[in-house]
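S.K.: no sequence on this one, just coordinates:
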């Protein structure tokens, strides 16, 4: 079980994005939960702690947690904190849905690095080729 300590690097936000900060954070939490980074029953950082660590308003984090709870990703327990729910049977949470989230994140980060879509496609194809070669060699 993960501790409730916060690794601020998990929550890089784009303040220039047209996507509101609270929604960027919510989407990031959903990704971290559905990808398995956070496991069922893991305790999330406190609202105050996360707000301080990533320098975002307390009310913004509170809104994220309330929204995640309403959508069934987390459960708040009074005086104990917020804990990750088992979402393995949740509609829309599947390998393909998680892969789509990961792919979207990959493309976004590559674009932030200044890569064109053609550059990203070539990089991705090279990565697939490397993995294919490893599989063929039995690694």
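M.R.: Happy to help now that I have it. Fair warning: this is a prediction, and the values are worked out from it, not measured in the lab.
S.K.: use CA for all of it now, contacts and neighbours both
M.R.: OK.
S.K.: For this protein, which segments count as strands?
M.R.: Assigned by DSSP state E, the chain shows strands spanning 74-77, 81-84.
S.K.: Now tabulate the ones you listed in TSV and tack on mean neighbour count.
M.R.: Listed next are the strands of the chain as TSV, based on neighbours: other CA atoms under 10 Å:
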stretch	mean neighbour count
strand 74-77	18
strand 81-84	20
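S.K.: between those, which gets nearest to residue 42?
M.R.: strand 81-84 (5.4 Å; CA to CA).
S.K.: In addition, the following structure is provided for comparison:
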């Protein structure tokens, strides 16, 4: 298990068009699934992460709650928040990590009011742009 000094090396790109909470969520999930945080490793406190990234505490709290629900972390009152491998069971049930990202993207588009057809066009356009 890693020490309590784990630091999340990341930045928030306020000009990216991707909501801050989604950038943070995706980065934390990547750090956990890539092994940068092994199961049992302590994550920074919500307050510390908010200060380090210069973002609202409530944003960090929302992300921690979201990824805890998905099994990536586990919170223990009075001890802290730790990386967890519960997501593996959920991934097997729900499909691949890419499918989970696609689901999150679709949900965000729908919350923005983007019609289904436009979501598909957007993805196609971004795929073409990425191939250049």
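M.R.: In hand now; what should we look at? Owing to the predicted nature of the structure, the values given are computational and were not obtained by experimental measurement.
S.K.: tm score of chain vs chain?
M.R.: Scored against TM-score structural alignment, normalised by the length of the second structure, the superposed chains reach a TM-score of 0.64; 99 aligned residues with a CA RMSD of 2.3 Å.
S.K.: Could you dump the strands of the first structure into JSON lines and include distance to residue 4 of the first structure?
M.R.: Shown next, in JSON lines, are the strands of the first structure (distance: least, CA to CA, whole Å):
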{"stretch": "strand 74-77", "distance to residue 4 of the first structure": "13"}
{"stretch": "strand 81-84", "distance to residue 4 of the first structure": "9"}
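S.K.: quick one: which of those is nearest residue 47 of the first structure?
M.R.: strand 81-84 (8.7 Å).
S.K.: ok now that closest one, how far from the chain's centre?
M.R.: 16 Å (CA atoms, centre = their mean, to the nearest Å).
S.K.: any idea how far residue 25 of the second structure lies from residue 110 of the second structure?
M.R.: Residue 25 of the second structure sits 18 Å away from residue 110 of the second structure, taking CA to CA, to the nearest Å as the criterion.
S.K.: same question, residue 1 of the second structure
M.R.: Counting by CA to CA - residue 1 of the second structure and residue 110 of the second structure are separated by 39 Å.
S.K.: quick one: which of these two has more around it?
M.R.: residue 110 (13 against 10; other CA atoms under 10 Å).
S.K.: in the helix or strand harbouring that one, what's buried?
M.R.: Assessed by DSSP states H and E, residue 110 of the second structure sits inside helix 97-111. Of the residues in helix 97-111 of the second structure, 97, 105-106 count as buried by neighbour count, 16 or more other CA atoms under 10 Å.
S.K.: could you redo the residues you listed as a markdown table and give each row distance to residue 11 of the second structure?
M.R.: As requested, the buried residues of helix 97-111 of the second structure are exported to a markdown table (distance: CA to CA, whole Å):
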| residue | distance to residue 11 of the second structure |
| --- | --- |
| 97 | 22 |
| 105 | 20 |
| 106 | 24 |
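S.K.: Between the strands of the first structure, which one is closest to residue 68 of the first structure.
M.R.: strand 74-77 (5.9 Å).
S.K.: Any figure for the gap between residue 132 of the second structure and residue 125 of the second structure?
M.R.: In terms of CA to CA, residue 132 of the second structure sits 11 Å off from residue 125 of the second structure.
S.K.: so what's the residue most central in space within the second structure up against?
M.R.: In the second structure, the residue lying closest to the centroid (CA atoms, centre = their mean) is residue 25, at 1.8 Å. Residue 25 of the second structure sits next to 63-64, 67 when contact means CA atoms under 8 Å, 6 or more residues apart in numbering.
S.K.: top of those residues by neighbour count?
M.R.: For these, the largest number of neighbours (other CA under 10 Å) sits with residue 64, at 23 neighbours.
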